[in-house]
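Visitor: I'll drop the sequence and a predicted model, then ask my questions.
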Amino acid sequence: MATLFLVIIYLAFISLGLPDSLLGAAWPVMRMDYGAPIETAGMLYMIIAGGTIVSSLASGTVLKRFGTGKVTFVSCVLTAGALFGFSIAPSLIWLFLCAIPLGLGAGAVDAGLNNYVATHYKAHHMSWLHCFWGVGATIGPMIMSFYISRGQSWRDGYTTIFIIQLALVVLLFCTLPLWKRVSPESRDERTDDGGDTDPEGANEQKARTNPLKIKGVKLTLTSFLLYCGVESTVGLWGGSFLVNTKQLTAATAAQWVSLYYAGITVGRLITGFVTFKVSNRVLIRAGQMIALAGTVLLVLPLPTSFSLVGFIMIGLGCAPIYPCLLHETPTRFGKEQSTGIMGYQMAVAYTGSTFLPPLLGWVIGYSTTGVLPYFVITYIVLMFIGSEQVNRLMKAH
């Protein structure tokens, strides 16, 4: 029963990943239908991520009142409805309206499931959980590319994703009783993966009133901000970069963006096994270096095929960073504080998704999509500096 419960959590993360990569893959074609400038995608992305920030901040109260199962179910209903709205939207105004429930549907369930797995399960489960997010994020552009390459409408892609999401909604509804029955059985499954589980024990009372006063929390939040800036910026603008800078067709660009998300997915599958032997901190550092190397390939004047390698490397590099940072939360700051801090982390992460891709979109409006790699390099370098500083603080304690 506990194994079935984990499978349901994994499937819920597929539903989170399905819509995330769809807009970036479809936008080069979508904007032509609406006669919209390229930077409009940044505004849509901002609304989606803004809704997620709001629901992330409210996640603690909502989850405590209704439970993770019901919140997950309702969130999937919201995203399914939003995807259907995208598929039939007659104008840009309707896209902006549908972006609101699409964002709201992601935040609370994201924070709830991440905190549950980080608190009760070992590191490999966290990596595999986000691997399933990558499955959803990979499927989205592949489906969109299938329709675009055959001359069909991008609306068919959104309709197909809606049908898949609807099937997950039905599954979650049928399995709602499992959340109450299985949840207590999994409470003790997480054991130490090395290090103290409560290095900040002396700060417990102070942390209950203000988690931001715990040493290392602010720097950790900065790492989440910059990581989501990297992941979402490449996902949203990667297709436009390949079309406008590398002169690829929209269908080919969508396929390459899909491979970027495939790199994240495969990387997290591998990371789940590597965590048995390698610590979270080492994996975070290695991921940052691989992502940086992949971005450099996009800058260098090399044949176009190297850009594909670069996209895959960025995906592989991103793979361990986010789940390992999440799983470190109770280890670094204590289990009692992890729920509150996880909400902060989700909100700040989606703040990065909200503002950093539109920032690049604004710059692209005045320059070219060729500036994409330089922004990504800057984010990765700053993230590396911040995360290494946190490691030094934790080592000192």
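Guide: Structure received.

Visitor: rest of the way, CA atoms for contacts and neighbours
Guide: OK.

Visitor: Can you give the distance from stretch 24-38 to the centre of its chain?
Guide: Taking Cα atoms, centre = their mean, to the nearest Å, one finds the center of stretch 24-38 at 22 Å from the center of the full chain.

Visitor: now stretch 173-185
Guide: Going by Cα atoms, centre = their mean, the spacing between the C-alpha centre of stretch 173-185 and its chain's C-alpha centre is 25 Å.

Visitor: residues making contact with that stretch?
Guide: Under the criterion Cα atoms under 8 Å, 6 or more residues apart in numbering, residues 1-2, 5, 68-70, 73 lie in contact with stretch 173-185.

Visitor: Mark which of these are buried, thanks.
Guide: With burial judged by 16 or more other Cα atoms under 10 Å, the buried subset of the contacts of stretch 173-185 is 5, 68-70, 73.

Visitor: counting contacts, what elements does the longest helix seen in the chain pack onto?
Guide: Longest helix in the chain, counting residues (DSSP state H): helix 335-366. Of the remaining helices and strands, those touching helix 335-366 by 3 or more Cα pairs under 8 Å, 6 or more residues apart in numbering; DSSP states H and E are helix 40-57, helix 59-66, helix 92-120, helix 204-209, helix 217-244, helix 304-333.

Visitor: try this one next to it:
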Amino acid sequence: MERHNAGASTSVMDAIEMRPVHTRQEALHISNKKAPSIGGHSLANSIRSSHSKTSYASDRNETLPSPTTASADEVELWNKPGINLYRTFATFWSFLIMGANDATYGAIIPYLEEYYKLSYIVVSLIFLSPFVGYVGAALLNNAIHMKFGQRGVAFMAPLCHLLAYVVICVHPPYPVLVVVFILAGFGNGLEDSAWNAWIGAMANANEVLGFLHAFYGLGATIAPLVATTMMTKGGLPWYTWYYIMVGAAVIELAVSVHAFWGASGKVYRDAHPRTSDQNGSRLSEAVLRMPAARVVWLCALFLLGYVGIEVALGGWIVVFMIRVRHGAAFASGMTATGFWLGITVGRVVLGFVTPRIGEKLAIAIYLPVALALQLIFWLVPQFYVSAVAVALQGFFLGPLFPAAVVACTKLLPKHLHVSGIGFAAAFGGSGGAIFPFAVGAIAQHAGVQVLQPIIVALLAVIWMLWMGLPRIGKKKD
């Protein structure tokens, strides 16, 4: 009788939970300590995986929905585990190059106009061409992570930079120049997607992302300063600056691949199990299925406008200060430096303020201040007032991108971080191509002073988009 009761008891326990969990873990040989104790491959996914080992269709579905909280030991730090310290600095270097890449456009526009004998609208194609690269990155980012992991991004993105800069160094015909900027845009889009998603999910994400984007701002500060000095004081051709960019890209490729070599596709898939009952692409789940789609599209459109403001101001301010404020070439170039320096300092300083008052409220305050400074820049026709106003505007615009990434990590489940944040970041990055080109196209007929009303309108629109986000609570992992 005791034996019968024991058998019955064991049968009940099996039916509830103990045997399926234990068997599933043994069958999958789970060694990752961060793996949830109640998750694993569904039977259907396990069967599909055995028939297609070379495909990333092994993306697994958890049997329970994503938990709303996570234990502290599941959240990575920028310096823990130890490899993260190396990887974090590798991403900082990548963002330094991204910032230098984007800010160089504005510094070389006057020289491209003269060298190639171009109009505003034609020279503006160098802003538009990276759009194609950013769109490609938005669509392929999740697939690259699933197949090759962060290792794939660490190899492909720096290689795109290196190839683009080598071609630019030989100052090819202008149509070729436009094409290679597509390649540089693809590299930027991949890194924007991958490293924002990775760091955005860490502890103290606002602060670390603030430093990450500060390095972007630092690169954007250095590039016009050095490039303008080389061209105006040194009398060197515009393409000489890209010799330096080639060297920086070589370092980026070597350091990034070495740092992320262990972050393969399998490592990524194991660390980001699917925690929903959806099938198919994670990108489709992020952008087409509610409630995630609402968050992703609002953030994507917000970043589209924000990056458009950032690059349009940084890209056209030199021309504006020369043609409208009648400044000297070198002083006008320094105005762009002041704008990017303001962004850099703002990202570091306000990166510590934003998490203390909350991302939603912080950005709701920063944007109206930036709008007021933009109106001063526009309506007070004095060179030095404009230079100071645009630098302060950069300070308050600086934390917007990092805060949007952190908001996404809090509003989306962990398995959608790379697909959702990656899409939003890459899609948003294309704003740095669309709006600067639009400014140039309109300026062809109305003059470069159209920069100001366009920026004012964009600031108002992205404020409304930000206020449309859901209430931001704790992170969902």
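Guide: Done, it's in. Remember, it's a predicted structure, so these values are computed and weren't measured experimentally.

Visitor: what's the TM-score here?
Guide: Here the TM-score for the pair of chains, by TM-score structural alignment, normalised by the length of the first structure, is 0.87; 378 aligned residues with a Cα RMSD of 2.6 Å.

Visitor: possible to save the buried ones among the contacts of stretch 173-185 of the first structure as TSV with distance to Phe273 of the first structure and secondary structure?
Guide: What follows is these, written out as TSV (distance: Cα to Cα, whole Å; DSSP: H, G, I helix; E, B strand; the rest coil):
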residue	distance to Phe273 of the first structure	secondary structure
Phe5	21	helix
Thr68	27	helix
Gly69	28	helix
Lys70	31	helix
Phe73	30	helix
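
Visitor: for those residues, which one is nearest Pro19 of the first structure?
Guide: Checking those against Pro19 of the first structure by Cα to Cα gives Phe73 as the nearest, at 15.9 Å.

Visitor: Residue in the second structure paired with that closest one?
Guide: Alignment note: Phe73 of the first structure maps to Phe155 in the second structure; criterion TM-score structural alignment.

Visitor: Kindly report the same for Ser387 of the first structure.
Guide: Match for Ser387 of the first structure (TM-score structural alignment): Trp466.

Visitor: Can you give me the distance of Ile88 of the first structure to Cys98 of the first structure?
Guide: Computed with Cα to Cα, to the nearest Å, the distance linking Ile88 of the first structure and Cys98 of the first structure is 10 Å.

Visitor: For the two, indicate the residue with more neighbours.
Guide: Here Ile88 of the first structure and Cys98 are set side by side on neighbour count (other Cα atoms under 10 Å), and the busier one is Cys98, at 23 against 14.

Visitor: Pull the number of nearby residues for Gly428 of the second structure.
Guide: The local packing of Gly428 of the second structure (other Cα under 10 Å) involves 30 other residues.

Visitor: so it sits right up against Leu298, yeah?
Guide: No. The pair Gly428 of the second structure / Leu298 is not scored as a contact, 10.4 Å apart, by Cα atoms under 8 Å.

Visitor: before we move on, the earlier item: can the buried ones among the contacts of stretch 173-185 of the first structure go into CSV with extra columns for distance to Pro211 of the first structure?
Guide: As requested, those are arranged in CSV below (distance: Cα to Cα, whole Å):
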residue, distance to Pro211 of the first structure
Phe5, 31
Thr68, 23
Gly69, 27
Lys70, 27
Phe73, 29
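
Visitor: Translate Pro453 of the second structure into the numbering of the first structure.
Guide: When the first structure is aligned by TM-score structural alignment, the residue opposite Pro453 of the second structure is Tyr374.

Visitor: quick one: the nearest residue to its match once chain neighbours are set aside and Asn244 of the first structure, what's the gap?
Guide: With sequence-adjacent residues excluded and distances taken as Cα to Cα, 6 or more residues apart in numbering, Tyr374 of the first structure is closest to Val299, at 7.7 Å. Distance, Val299 of the first structure to Asn244 of the first structure, using Cα to Cα: 14 Å.

Visitor: ok, now Thr295 of the first structure?
Guide: For Thr295 of the first structure, the distance to Asn244 of the first structure under the criterion Cα to Cα works out to 17 Å.

Visitor: Could you do Gly105 of the first structure as well?
Guide: 32 Å.

Visitor: and those two? which has more neighbours close in?
Guide: Comparing Gly105 of the first structure with Asn244 by neighbour count (other Cα under 10 Å), the higher total belongs to Gly105, at 28 against 15.
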